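K.L.:
Give me the fold of what follows.
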Amino acid sequence: MKLKGKLPFFIIAMLAWVVIISSCANMGMPAGGPRDSVPPVLLETSPEYRALNFDKDNIRFTFNEYLQTDKISEQLVISPPLEKRPLIKTKSKTLIIEFNEDLKDSVTYSIDFKNSIVDNNEQNPLKNLRFSFSTGPEYDSLRVAGRVINAFNLEPNEDGSLLVLHSNLHDSAVFRVRPDYIAKTDEEGLFMIDNIAEGTYNLFAINDMNNDLMYNEGAEEIAFLDTLVIPEAHFHAEADTMVSGVDSMLVLGHTHFSPEPFYMRFVMEDIFEQYVESTVRQSRNKCFFEFNESIADTFSVNLIDHDASDWQLFEYGQNKDSILMWITDTMVSRYDSLYMELCYTQLDSAGMPYVQNDTILMHYADPKVEEEKKSRRRGKEEEEEEEKPEPIPQFTWQTDIPSTMELNGLIRFVSPEPVQSFNTSMLKMYLTADTLKNALPINVQEDSTKYRSYSISYDWEPQTEYSFVIDSAACVNIFGISSKAFSKGFKTREEDYYGSLEFDFSNVTMPMVVQVLKNNDEEEVLRQKSFTEDGTVLFEYLAPEKYKVKVIYDANGNGKWDAGSFQDKVQPERVAYVQEVIKLRSNWSESHSWDLTPDPLFSKNIRDKEEEERKREEALEKQRKEEEEQRNNSMFRPGDTGSGAGGFQRR
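P.N.:
Reported below is the predicted structural model:
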């Protein structure tokens, strides 16, 4: 009886001892099992792969685990394309694609899932799953493959491009006819259209924004080939010489598909369709017109309700698709509302030019301003209003002269309104340290690409302070208003701050443009130079930064990249890049040899070696820490208790 009464205390003591021993031997946190990283496994299909005479209304794929179907409807590509989207559903571990229309007779269908098949738990993708079957007695197995990239920067389309293959060889087919076969590019721009029947085709890549499988000119990007596509397959037999001891030799081989992969470049084609995008009257004497196309010299404006002559002055934007109109006649500008007729060239449906006339109302109202009145009390006299005389109006120069001038920098300044007269002798520049203020020889140039803009270039001395002065009334605008006085002091950098970049070009067969770009996704052009023959091109006074470098194969010699034209069957001009990021250091010169033989693959794999080294070092450091943590944790495993209750082992 006494032992029976003490039994609960023995049980409690035993449990406490087990807890203490377990906690001493397992000081670390318990680790979970390994993360599932295996994609779904396809176990069975109905029908079988490459089945013939298929006549059902659905196909089934059975996997070893449950799936998520969210991405399938987005990425699934069925070729030839269907009129109606199929219904996608699951039943247990089986994926069902149910067709909502009758399939074409005696046609081989290809189904490309891309990377949309993922498991339900960890979303591990089953990559590049393809399936095919035939609704007739024959199975088509020809294919066309390649890569599609942007012609301007050689980058693939992030959202994927649509490849369309047409047996209708008319030029208008891509605009009006659904294609015979389709495919989509992956994240690298690669594509393959398979299960194609024998024939002759046109191949296009389009950025199908409205999902109609056709090219919408001027709204979507397009890439095209200069040749027809005739897919073929040839079996090349190879005897296995390793087989011996048998009467017949084993014959192996491989199938070679042609043509070779295509490398296509898409562009947004510039289609002329003129219209007014916006009009605004910014002030009483300034109106702004914006067009979607360049209007060249075909633009004019007529007043409808008023008679006036020589009442306007036009300033065209750099691309001639925007216009500033200055109203120079004060009798016209005083009207709040002006009805105007805009006249510009348009093209009719046959491509013939005609004059388009648009009537618009340009309205402007002065902002309400409360007049400030000042009064003074003199003795006991009544308060009187006293108005100060208005100052003589003058305009202020617009300028962004920096405090630190680059050694190849320019002084730039802009008049806010059109200039009537400008006395450039009233501009002075001198050394700040020169107490006698001896003027330095300068040459003022008017900028031909930007209205009312002027610049001064000078052979600056390193680490020197300069002063720049514009006297009052040096300039008078078309409204008779003179300029205010302006002065700015600045200093130049030391020469050792800069680096230089030199290229030795070979195999130059046409006009070329080489550009130094910012090392970012936008690739802003910092410098560029043109050349027409083998030799060296030097860029001096570059800041110590990272740069990309690009060349344009300027076939028409106009000094810029041109997108070509599908209408005129002109491919976009080629571009190429230095395949590494160039890092310049101060007081350093980089030299590179560059063979400009055109690259048929349009490669762009720009490596940043410094960034790669940084990531490699980070990975090594991460690995070192993980190994150190693993060694520390191994000292506290339950099985390594050693001689002490705490689980430490003597070494």
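K.L.:
hey, let's count contacts and neighbours off CA atoms from now on
P.N.:
Fine.
K.L.:
Tell me the spacing between residue 158 and residue 544.
P.N.:
32 Å (Cα to Cα, to the nearest Å).
K.L.:
how about this one, so we can line them up?
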Amino acid sequence: MGGPPDEDPPIVLEMIPQDQSLNTKPKEIILTFNEYIKLDNANKNILITPRINKDEVIITALKNTLIIELNQELEDSTTYVFNFQKSIQDLSEGNPAENLKLVFSTGASIDSLKVSGSVNRYFPGRNDKIEDAIVGLYPIDDTTNVFIAPPYYLSQVDTAGNFNISNIKAGKYLAYAWQDDNNSLKAEYKSEAFDFIKDTITIDQNIAGLHFNLSKGDQNPINLLRSSTLGSNYTIVLNKTPNEVVLENEKMGSEIFYTLGDKRVNLYSQSVFADSIPINVNLKDSVGHEIDSLIWAKFEESDRKPEKLTISANSGKSFYQDLPIELTFNKPISNINFDSLYLSYDTASIINISPEMLSFKDSLRRDVLEINLLVPDSIPFEIFSVKAADSTFRDIEGQYNEVALSANYKKLKKETLTDEISGRIEGSEGPFIVQLLDSKGELKRESYLENSNQFSFRLIEAASYQIRVIEDTNMNHRWDPANFEERRYAERTFNFIDPETGNGNILVRGGWIVEDLVITTTPKTGIKSSEN
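P.N.:
The predicted structure follows:
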């Protein structure tokens, strides 16, 4: 009645069996507290090691008593740990019982070995929490793995990314870590970030400094589901969208072109052929799985009405002098009317766009058009618009754009720009992909360092930035996630962290020079050493 709030956690009065008990195989576990209790997501938050069948376990809170009905036979000569974390709370204020564990053995001794370490996450999402990650150990003779069944020993990762697994039996183990978003105690092939230690870990003494780097990548191999004629075109349907596409035929890039859609490759032909055309298809997914196949594509007359041609532009971009315009089409482009394509910067002034200013990002696709223009400072205007009237672009099926295009770009003044952000990378030999990101994590600039650890970004819009580095070990100019089947680690990523503030934000203003930034590498997956 109006007294001070209860800030004291519930206190255990009795445990059955008692903590550190030997030679016991309980059918149920009973904890009695000094006050009424409630449970917070007990199935997730109560960690039991080694592995038992949690589907058979019944957990009940009744007044001041917690009852765990095991409903299964425990293993012989095994140490069991029930880590209650913050699952048990007092009924009135929700104060959790802290550091509450019950340890007992079904044999004559308590296993006491420990494994501890840390977990990092490559490309974390805004809603990802490192404390949702789990580290697990599987005995070497276990036929399951992190994608099939829960681990034998496990630990939840704390908010600082650290973990500690205790009371481990001596032996040989495989170690995994994963972001357990669905609380299944196992990783999902497609949707959850994970990592693994390649080599068997022999635990015959305490191990500290075990490090994991979680990365997400769909581990299912890429498969060709079907291919068939679609109108006058030809479509290859896949189970996932490939990262790399190689199509080989003498007519590719001259008469036959392609576009890449969601889980499909669409082939277009300027000609009709009486016979099927053999095309060698080589596709590779993000984790390195590959298809190498031969298809026979048919391009024939069709009464099917072609899809309308659409255009989207990278409008809204800011620039200084070099104006990078990018137009994306839903189909390959066959012809451009340059009389109706130009850059406007006031009501009466234009810059004509000529063929030498244009290039297709991929000549086999012809669906992304890059227009490179140099706008000198002598033109005293801020807003520039690329204009294209209707019927400016004709696609491979003879369709013209029905809607006129107008996309705006903002020219920046040199005095408002940061002169330079520069620094070096320590702890790796590269090659490196160095990315300048804005405060929303969107890519603003990128450079590739093949034989250097020195980076520099010049003439940058004043704002707050972060710098991310990708260690491009296979030199394919993109980041590669882990491949579980090939036992290949993900390529490391690491960010600039200010040693004074502890965060990675770099605030710059017009005319500034920010130099001598030092970016240190993320530890490699495995047991930390001086080489990591």
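K.L.:
more neighbours, residue 158 and residue 544 of structure 1?
P.N.:
More neighbours surround residue 544 than the other of residue 158 of structure 1 and residue 544, with 16 against 11 (other Cα atoms under 10 Å).
K.L.:
Now do the helices in the stretch 1-150 of structure 2.
P.N.:
42-45 (DSSP state H, counting those that start in this stretch).
K.L.:
Mind jotting down where the strands sit in it?
P.N.:
12-16, 28-33, 37-39, 47-49, 58-62, 65-69, 79-83, 88-90, 101-105, 113-121, 133-139 (DSSP state E, counting those that start in this stretch).
K.L.:
Kindly compare burial across those and name the winner.
P.N.:
strand 133-139 (a mean of 25; mean count of other Cα atoms under 10 Å).
K.L.:
so where do the strands sit in the stretch 301-450 of structure 2?
P.N.:
Using DSSP E, counting those that start in this stretch, strands in the stretch 301-450 of structure 2 cover 311-313, 318-319, 322-329, 333-336, 341-344, 350-352, 358-360, 368-374, 383-388, 393-395, 405-411, 417-426, 432-438, 443-449.
K.L.:
Reformat those as CSV; add mean neighbour count and distance to residue 152 of structure 2.
P.N.:
Putting those into CSV (neighbours: other Cα atoms under 10 Å; distance: least, Cα to Cα, whole Å) gives the following:
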stretch, mean neighbour count, distance to residue 152 of structure 2
strand 311-313, 16, 52
strand 318-319, 17, 54
strand 322-329, 17, 51
strand 333-336, 17, 57
strand 341-344, 18, 65
strand 350-352, 14, 69
strand 358-360, 16, 54
strand 368-374, 17, 51
strand 383-388, 20, 61
strand 393-395, 21, 59
strand 405-411, 19, 57
strand 417-426, 18, 38
strand 432-438, 21, 38
strand 443-449, 15, 41
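K.L.:
who touches the closest residue to residue 331 of structure 2 other than its chain neighbours in this structure?
P.N.:
Computed as Cα to Cα, 6 or more residues apart in numbering, the closest residue to residue 331 of structure 2 that is not its neighbour in sequence is residue 367, at 5.7 Å. Residue 367 of structure 2 makes contact with 259, 328, 329, 330, 331, 332, 333, 360, 361, according to Cα atoms under 8 Å, 6 or more residues apart in numbering.
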